[in-house]
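Asks: sharing a model that was predicted from the sequence below.
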Amino acid sequence: MPENTLPKPPQHTAQLQQRIKQLETHLASENPQLLGVVTSFRKLDKIAYRLGLLNTDQSYATEVPWWPLISILGTFSAGKSSFINYYLDSELQLTGNQAVDDKFTVITYGRDGTSRTIPGRALDADPRFPFYGISDDIEEVEKGEGSKIDTYMQLKALPSDVLKGKILIDSPGFDADDQRTATLRITDRIVNLSDLVLVFFDARHPEPGAMKDTLRHLVTEAMERADSNKFIYILNQIDSTAREDNPEEVVAAWQRSLAQNGLTAGRFYRIYNPNIELQIEDETVKARFEQKRDADLADIQERMDQVEVERAYRIVGALEHTAKQISENWIPMVSRLRSKWRRFILWGDGTLLSAYAALAIWYTLRSEDSVATIMESLPAPEIIGGIVAATILITHILVRRTSTKMIFSWIHKKMERGEEQQIMLRAMRKNTSFWSPILRKSPSGWSRHTLNRVMNIIGDCDTHTQKLNDRYTMPSGIDKSAADRDPASPENLGAESEETTPQ
């Protein structure tokens, strides 16, 4: 595909609208407080269509996972699969001291009463799951790998009540020093979409200093994120230290290493598999280990159970973040690119037209005939005017086309591959169209009225948050439904006094 072009967006608007309607139907029964958020996403979509930031088959509403998502990352043999089996009370995942599963596994609730494994292409083609369209991302970073989606991921369905209303993702053992680019891309996408990220480390390998790149990816980069509070760090298989009687040394070594990578605050959990009998003769030490394990496991499971509430707030946050991205980042970037494109055109037009004029003057000065003789030999003024106009128009079209190629080439070379680059390519395709005036400074579709519409959507986010607060919090301690039923409640007494007070 040429660098200066993008594939024409498919016009699947009917299919997109059907997906959004299905989402609204689901929310109407499961979480009606979020219906207004979908409406706000629709408003933002219309703005983005006019600006060229979205194709007509895209919607910001479908880029947000509306089902709570918990991802589980960690080093090789850190006990991730064992933890999942314990949490689900099922031997769903293979376990072992060596890496036994090199695929990303999406685990969801199944209806038919039995567990089953489904190929990864089911995830790539279903917009309800977090890996929708992931094959395109894999193909982008590793040519030819996008068609091998089944080697990267799989879907497992299990009839477990703890899976109702949420999705788990188990990842292969992480090693940033020897990790494929495609695997890192999938990991980054998981982290971006997840509401909760459990990061597991293996207490049996107390040499965290030897895995600097892995810690940098799992800890340092996570701590730099605005949503770093969704990461939970777990030192698993801590029971191995009981046999050597050095748990404090192991924990201290990991804490120092994590602190060096940016984790200076927050909980650091220590657990081991409760299904494994702890072989410790000293009953006091054994009881201390079990007490700490049970307390930390209870806290982790409580956080996992609360993920649905966090998801609702995170969706509102995603809406606000996207709206601010448009007004504060993407529009200024498009403006700068458009200014660069306009300078290319004006410079090219001026240079070539000046060259034409200089050539005409040079020819006149070099000619042995007088200026009057030359003017008499020229065709009628109408013909001369038409030739000049055609020359200027053709020159401008050629310069404009060349400038457009240059600006798209600049985007490909200077901007890092990823979502932002694709957004700029889409926006500049609209801003460099033949009907886009070059003297216009602001991006196509952007005006003060458009800015006000974006700011109104950002303001709506506060309203959506307040509705969620009304559902999950009650600072007054008064149940409004109970107050409506009780005439003697303070709220109703206050209302009566207002009604009977003479005006």
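Replies: Yep, that arrived. Remember, it's a predicted structure, so these values are computed and weren't measured experimentally.
Asks: could you use CA atoms for every contact and neighbour count after this?
Replies: Fine.
Asks: wait, a strand at residue 72?
Replies: Yes - counting by DSSP: H, G, I helix; E, B strand; the rest coil, residue 72 is part of a strand.
Asks: neighbours of the residue lying closest to it once chain neighbours are set aside, how many?
Replies: In this structure, residue 72 finds its nearest non-sequential neighbour in residue 198, 4.8 Å apart by CA to CA, 6 or more residues apart in numbering. Counted with other CA atoms under 10 Å, residues neighbouring residue 198 total 19.
Asks: before we move on, what about residue 284?
Replies: For residue 284, the neighbour count with other CA under 10 Å is 9.
Asks: give the contact list for it.
Replies: By CA atoms under 8 Å, 6 or more residues apart in numbering, the contact set of residue 284 is empty.
Asks: is it correct that it falls within a helix?
Replies: Yes - counting by three-state DSSP, residue 284 is part of a helix.
Asks: so which helix or strand takes in the residue sitting nearest the centre point of the chain?
Replies: Centroid-nearest residue in the chain, with CA atoms, centre = their mean: residue 192, separated by 5.0 Å. According to DSSP states H and E, residue 192 maps onto helix 181-193.
Asks: which helices and strands does that helix pack with?
Replies: Counting contacts by 3 or more CA pairs under 8 Å, 6 or more residues apart in numbering; DSSP states H and E, helix 181-193 packs against strand 69-74, helix 134-141.
Asks: rerun at 7 Å
Replies: helix 134-141 (3 or more CA pairs under 7 Å, 6 or more residues apart in numbering; DSSP states H and E).
Asks: just give the nearest non-adjacent residue to residue 118, would you?
Replies: Residue 118 sits nearest to residue 155 (CA to CA, 6+ apart), 4.9 Å away.
Asks: list the buried residues of the helix ranked longest in the chain.
Replies: Taking DSSP state H as the criterion, the chain has its longest helix at helix 331-366. Buried residues in helix 331-366, counted by 16 or more other CA atoms under 10 Å: 331, 334-335, 337-339, 341-342, 344-346, 348-349.
Asks: distance check, the residue nearest to residue 118 against residue 208.
Replies: 32 Å (CA to CA, to the nearest Å).
Asks: wasn't the residue nearest to residue 72 part of a strand?
Replies: Yes - using three-state DSSP, the assignment for residue 198 is a strand.
Asks: rewinding a little: how about the residue nearest to residue 118, secondary structure?
Replies: Of the three states, residue 155 takes strand under three-state DSSP.
Asks: now for it: which residues touch it?
Replies: Contacts of residue 155 were listed using CA atoms under 7 Å, 6 or more residues apart in numbering, and they are 105-107, 117-120, 123.
Asks: what packs against the longest helix of the chain?
Replies: Under the contact definition 3+ CA pairs under 7 Å, 6+ apart, helix 331-366 sits against helix 381-414, helix 419-431.
Asks: tell me the first helix or strand C-terminal of that helix.
Replies: On the C-terminal side of helix 331-366, the closest following helix or strand by DSSP H and E is helix 371-377.
Asks: so residue 86 is in which element?
Replies: Secondary structure assignment for residue 86, by DSSP H and E: helix 80-88.
Asks: the structure to be compared is supplied as follows:
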Amino acid sequence: MFTSASSQVDRRLNSLEKHLQQENPVLLQVVQTFRELDQVAYRMGVISRDDSFATRVSWWPLISILGTFSSGKSTFINTFIGQKLQRTGNQAVDDKFTVICYSKEEKVRTLPGLALDADPRFPFYQISQQIESVVQGEGKRIDAYLQLKTCLTEKLRGKILIDSPGFDADAQRTSTLRITDHIMSISDLVLVFFDARHPEPGAMKDTLDHLVKNTINRADSNKFLFILNQMDCTVREDNLEDVTAAWQRSLAQSGLTAGRFYQIYNLEAALPIDDDTMRTRYENKRQEDMDEIDERIRRVEVERAYRIIGVLEHTAKQLMHQVAPKTNELLKRWRKNTLLLDFALLVTLVGLFGAIASAGVPVGTWLDLQTWVERPVWVQLLVGILAAASLSVIVFLHFLLRKFTATLLIKKIPNELVDTDLREYVENAFLRNTRPMRPLLNVQPAGWGRLAKMKIEKVLKNSDMYVQNLNDQFTNPSGRDDAPNPTIQLDVA
């Protein structure tokens, strides 16, 4: 089983390396460095041998479209790719996450969720297992959550686009939220759509809380673009600025003070604007924001490489500065609690011996060697069996107490660590160190020492080098025409 799981990860990484060998040599080296980081994590127990940090990253440029029902997500996608691929309407027309990718065939194909769950090239590989861990039985219904559509258009070449079902806060399922959070984490760009035809953003409080509050403290919060769609609805009252300001206040109430709304609408379905001056003002504003959105979409192919290197660096720092120290802290508390309970157990046993002595059977007689030798053999044998049984009970109780204190501490981890990945890593490492065969008084976590620190420092050093290699493709600080060409070419076409 161990070999099979390990071989499966190797096959996935080998397939990825084969693809990147021609597509992006810089990222090929990053995969190899991920392998080195995996080795440290395996020894620490942070991830299992059938897992890899590299497989938790989307290696293709990924753009996700999130938002409320009837906010114009599907219309925007159809306009972007130049085809009527997604159904549109005022009501909820699709209740699945749709992954849209490039195809050489002119015919549009719709494939079931299994096509994504079973293919390691897509960012939803084995997502059914995550869904199953959240809601038992739902993992088998992966086709009810996901579908794959293929489309022949140059706009999708080298990219993956994800259209989400409408975000209905009153009918949210836990598994759907898990997929939404997963998408938000792995995407290079997240377009969050809101419907300007509903000028009371307070009614969308739950939606704003989930889509906005979760982005505030993220290191990559700049990848979220908040789009106020169907702004042509403000023409009759000519209150474009007022509607936008209302949504801005809602963002601020959700904690996001630095964000802004892009203001767009569909020209083909727009309300007629008779006033030439007003029409020009609206169209200019729309075009200005659409150009900026298109520019951000175009940049994801470059940002993708920086994102992946950023994940590598972040994970390495996370192991060194958060996982190892937090695991060590938990182990100290675990050892202290276990030893206190062991002491209480010892005191209890001493009390039992005292009770025996007070009953007229002096303990000293059992320890008198001469008296012991004079006793019948069957008595010696019986006492020996009872002593061995007592010792076994003591050992059993000790390991039971170890497990009990470890379980109590694990239950407290979610309250101490908000980050889901960090919590998972710490829990796994802590469990690795509290296994029955692991000595109680070890001074440091398993797999963590000078050699592990050296390997992580090497990973961080390589990360800086990869960023420099990427920078060489786009910058020339010296301004010299004879500056040396970079040795590694980044393909962003």
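Replies: In hand now; what should we look at? The shown structure was predicted, so the numbers you read here are calculated from the model rather than taken from an experiment.
Asks: TM-score for these two?
Replies: The TM-score (TM-score structural alignment, normalised by the length of structure 2) is 0.89; 477 aligned residues with a CA RMSD of 2.8 Å.
Asks: picking that back up, buried ones from the contacts of residue 155 of structure 1, can you make that a PyMOL selection?
Replies: This is the PyMOL syntax for the buried subset of these, where burial follows 16+ other CA under 10 Å:
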select buried, resi 105+106+107+119+120+123
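Asks: among the contacts of residue 155 of structure 1, which are in helices?
Replies: If you go by DSSP H, the contacts of residue 155 of structure 1 have residue 123 in helices.
Asks: closest to residue 427 of structure 1 out of the contacts of residue 155 of structure 1?
Replies: Of all these, the one with the least separation from residue 427 of structure 1 (CA to CA) is residue 123, at 29.0 Å.
Asks: how close does the alignment partner in structure 2 of that closest one sit to residue 146 of structure 2?
Replies: Alignment note (TM-score structural alignment): residue 123 of structure 1 maps to residue 116 of structure 2. Using CA to CA, residue 116 of structure 2 is found at 8 Å from residue 146 of structure 2.
Asks: neighbours of the nearest residue to residue 421 of structure 1 once chain neighbours are set aside, how many?
Replies: Closest residue to residue 421 of structure 1 apart from its sequence neighbours, by CA to CA, 6+ apart: residue 415 at 6.0 Å. Residue 415 of structure 1 is surrounded by 13 other residues when neighbours are defined as other CA under 10 Å.
Asks: can you check residue 295 of structure 2 too?
Replies: For residue 295 of structure 2, using other CA under 10 Å, the count is 11.
Asks: helix or strand for the residue mapped onto it from structure 1, just tell me which one.
Replies: Mapped onto structure 1 by TM-score structural alignment, residue 295 of structure 2 lines up with residue 302. Assigned by DSSP H and E, residue 302 of structure 1 falls within helix 283-305.
Asks: tell me the first helix or strand C-terminal of that helix.
Replies: Assigned by DSSP H and E, the successor of helix 283-305 of structure 1 is helix 307-324.
Asks: ok, residue 408 of structure 1 - how many residues close by?
Replies: Neighbour number of residue 408 of structure 1 under other CA under 10 Å is 23.
Asks: which ones are touching the closest residue to residue 176 of structure 2 other than its chain neighbours?
Replies: Spatial nearest neighbour of residue 176 of structure 2, excluding adjacent residues (CA to CA, 6+ apart): residue 145 at 7.5 Å. Shown in contact with residue 145 of structure 2 (CA under 7 Å, 6+ apart): 96-97, 113.
Asks: for residue 313 of structure 2, same thing?
Replies: 460, 463.
Asks: that one -> structure 1?
Replies: In structure 1, residue 313 of structure 2 lines up with residue 320, judged by TM-score structural alignment.
Asks: with residue 208 of structure 2 instead?
Replies: Residue correspondence to structure 1 (TM-score structural alignment): residue 208 of structure 2 is matched to residue 215.
Asks: look up how far residue 185 of structure 1 lies from that match.
Replies: 17 Å.
Asks: repeat for residue 172 of structure 1
Replies: Distance check for residue 172 of structure 1 against residue 185 of structure 1: by CA to CA, it reads 13 Å.
Asks: before we move on, what about residue 429 of structure 1?
Replies: Taking CA to CA, one finds residue 429 of structure 1 at 26 Å from residue 185 of structure 1.
Asks: quick one: map residue 47 of structure 1 onto structure 2.
Replies: Residue 47 of structure 1 maps onto residue 40 in structure 2, by TM-score structural alignment.
Asks: elements contacting the helix or strand harbouring its match?
Replies: Secondary structure assignment for residue 40 of structure 2, by DSSP H and E: helix 25-44. Helix 25-44 of structure 2 sits against helix 2-23, helix 276-318, helix 450-474, with contacts defined as 3+ CA pairs under 7 Å, 6+ apart.
Asks: so residue 56 of structure 1 belongs to a helix, correct?
Replies: No - under three-state DSSP, residue 56 of structure 1 sits outside any helix and is assigned coil.
Asks: I figured it hits residue 8, correct?
Replies: No - assessed by CA atoms under 7 Å, residue 56 of structure 1 is found out of contact with residue 8, at 10.2 Å.
Asks: go ahead and confirm residue 166 of structure 2 touches residue 71.
Replies: No - using CA under 7 Å, residue 166 of structure 2 makes no contact with residue 71, being 8.2 Å away.
Asks: same drill for those two, tell me which one is more crowded.
Replies: Per other CA under 10 Å, whichever of residue 166 of structure 2 and residue 71 has more neighbours is residue 71, with 26 against 23.
Asks: what do we get in structure 1 for the more buried one?
Replies: Matched by TM-score structural alignment, residue 71 of structure 2 corresponds to residue 78 in structure 1.
Asks: and residue 136 of structure 2, by the same measure?
Replies: Under the alignment (TM-score structural alignment), residue 136 of structure 2 maps onto residue 143.
Asks: can you give me the distance of its match to residue 181 of structure 1?
Replies: As judged by CA to CA, residue 143 of structure 1 and residue 181 of structure 1 stand 11 Å apart.
Asks: what's the spacing between the residue in structure 2 sticking out farthest from the centre and residue 385 of structure 2?
Replies: Using CA atoms, centre = their mean, the residue of structure 2 lying farthest from its centre is residue 374. It sits 70.2 Å away. Separation of residue 374 of structure 2 from residue 385 of structure 2 (CA to CA) stands at 18 Å.
Asks: returning to what we had before: count the residues that sit near the match of residue 136 of structure 2.
Replies: The number of residues packed near residue 143 of structure 1 is 11, by other CA under 10 Å.
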